[in-house]
Structure formats: C-alpha cells, structure tokens
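**Student:** Okay, predicted coordinates and the sequence, questions at the end:
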Amino acid sequence: MLRTLKYGLSEVCPGKDWAISAALVSDPCIRELNRRFLGKDVETDVLAFPGGEQDGANPFLGEIVVSFETARAQAQRYRHSPEKEVALLLLHGLLHLLGYRDDTFAGAGKMHARELELLRGLGL
C-alpha cells in the first residue's frame, strides 16, 4: 500500500510531501462509512475523504478507505491479483483526493487513463 501511494504521489505531484491515511476494511465497515458520511447505504470498493489542513510541512491530503472483500471479488471478476485491485483502488482514491472526478464521461475517461498509466509504472 505504501509503495503504491508513494509512487502515485511522486508521479502526480512531484516535489510535494503530503500526509495520507489509508485503511483496508470489511464490506460492513465501508458500508457504514458510506452511509454515515455520504448518505449512501450501500457497500462500495473505495472511499476518499479529503483532508482539511493544507499548510505546513506535511499537509494532510486525506484518507482512502478500501474494502478488501470487494477488492478480492473484483480481482476475481477482472481476472487479476487482489494486490493489483487494491493498488488500483488506492490510486483511484488518491486521484480523487487530488481533484480528479469521475462523475462525467470525460472525467471518468481521464481518470481511468491516469490510473492505468500509474499501474503500468508500478509494474502491475
């Protein structure tokens, strides 16, 4: 996880030092977070919560939460390793924290292309 986030940050924001929190959780846990903070009572694969303070030596960019159960199921569906799926979800969350949006066709395409580029850079 650390390698993925470190690489992603160095590629997308070279020269910046950010603090990030990342967690692997169960489906029930991510569902509760989704319900509590986003008002959606459903499981999801990844959530990204932007940080507040952006000043200082190591500004807090935010928190990324990945469901390991959903990641494992998606890895089976897409026929790749769970490690690759977790890396993809971490990168997806990271890009959201950096301002990428996937709520339009164009935004989703741009975000997906960047995710694939970063995965290739990680050798996944």
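**Tutor:** Good, I have the coordinates.

**Student:** going forward, measure contacts and count neighbours with C-alpha atoms only.
**Tutor:** Will do.

**Student:** measure residue 10 to residue 78 for me?
**Tutor:** The spacing between residue 10 and residue 78, counted by C-alpha to C-alpha, to the nearest Å, is 27 Å.

**Student:** More neighbours: these two, which one.
**Tutor:** residue 10 (13 against 10; other C-alpha atoms under 10 Å).

**Student:** Distance of that one relative to residue 104?
**Tutor:** 26 Å.

**Student:** try residue 11
**Tutor:** 24 Å.

**Student:** same check, this time on residue 40
**Tutor:** Distance from residue 40 to residue 104, by C-alpha to C-alpha: 19 Å.

**Student:** same thing with residue 122?
**Tutor:** Distance from residue 122 to residue 104, by C-alpha to C-alpha: 27 Å.

**Student:** second one coming, line it up with the first:
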Amino acid sequence: MINFNYETDFLLQNEDDISSWISEAINAEGFKEDEINYVFCDDKYLHKLNVEFLKHDTLTDIISFDYSVGKIIQGDIFISIERVEDNAKDFQTSFIEELHRVIIHGILHYCGYKDKIDEDAKVMRNKENYYLEQLG
C-alpha cells in the first residue's frame, strides 16, 4: 500500500495514477509492495531529519528509510518540495518531472540500486528515465 502524507501546503495531483505507476515499477523490478509512506515536506522539516538521523547538516531533496525485508518493499520516503523546485530550475526541467524522478528514485534505492559512484549513478539515472517514460 502506498500512502501520501503532507507536512507542507503541497498536494500531489492524481495520487491514484502515481500510486499505480510506483506499484508497477516495484513489480517490474521483481519485488513485492508492502507499506510505503511518502511524506512531502519543506527544507526545514527534511533538514531536521537529515541532522537527527543521518548526522548530515545539509539540505537534500529526499531521505528514505528502508524497512524492506528480502523482496518485500516497505519504508518511509521524505521529499522536500522546496529542493525539488530548486533542482528543477537547476536541471532546467519541469517541477512535475523532477518530482516524479525523485519519487521513483526512492523506490529504486529500495530495489537495490545505488548512486554513490558514477557508474552506479548512471544505471540509476537510466532506470529513472525508463520509469518516467512509462508514466508518460
């Protein structure tokens, strides 16, 4: 089950379509979906989590807490809407495309994809692009 929660004024449009898209990606990667909670928030909220839980005193667009067991995907994904907006401008893309990229990015981490080294980041980006195309 995919849940969308809001700690900011932002509201995700077409939650059902996005939820189905995420579920299809999980299935395509050979995993099963359990409870996944997305929390849309602002920089201040996410920064606090970053400092408290990860000991990183920086802004970020996404933090995910992975509670998956084997092939059963579950976790909490926090997304800063402010960071997504800024990143969309920096990457010269639309807010919606960048938001969708970040949404699927968290799921791909749960499916075992990494992005700390260039080679892994390239694989991750290709997967993101593939699933963005599936969303249309």
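**Tutor:** That came through fine. All of these numbers come straight from a predicted model, not from anything done at the bench.

**Student:** Give me the more crowded residue out of residue 122 and residue 104 of the first structure.
**Tutor:** With neighbours defined as other C-alpha under 10 Å, residue 122 of the first structure and residue 104 compare such that residue 122 has more, 14 against 9.

**Student:** Not counting sequence-adjacent ones, nearest residue to the residue most central in space within the first structure?
**Tutor:** Centroid check for the first structure by C-alpha atoms, centre = their mean gives residue 93 as the closest residue, at 2.1 Å. Excluding the flanking residues, the one nearest residue 93 of the first structure by C-alpha to C-alpha, 6 or more residues apart in numbering is residue 48, at 5.1 Å.

**Student:** secondary structure class for the one you found?
**Tutor:** Of the three states, residue 48 of the first structure takes strand according to DSSP: H, G, I helix; E, B strand; the rest coil.

**Student:** Please say which position in the second structure residue 38 of the first structure maps to.
**Tutor:** Under the alignment (TM-score structural alignment), residue 38 of the first structure pairs with residue 54 in the second structure.

**Student:** So which residues of the second structure form strands?
**Tutor:** For the second structure, the strands defined by DSSP state E cover 2-6, 32-41, 62-66, 72-80.

**Student:** And residue 93 of the first structure, how close does it get to residue 24 of the first structure?
**Tutor:** Taken as C-alpha to C-alpha, the span from residue 93 of the first structure to residue 24 of the first structure is 12 Å.

**Student:** Run a quick neighbour tally on residue 70 of the second structure.
**Tutor:** Residue 70 of the second structure has 9 nearby residues by other C-alpha under 10 Å.

**Student:** With residue 52 of the second structure instead?
**Tutor:** 11.

**Student:** Residue 109 of the second structure too?
**Tutor:** Residue 109 of the second structure, neighbours per other C-alpha under 10 Å, totals 14.
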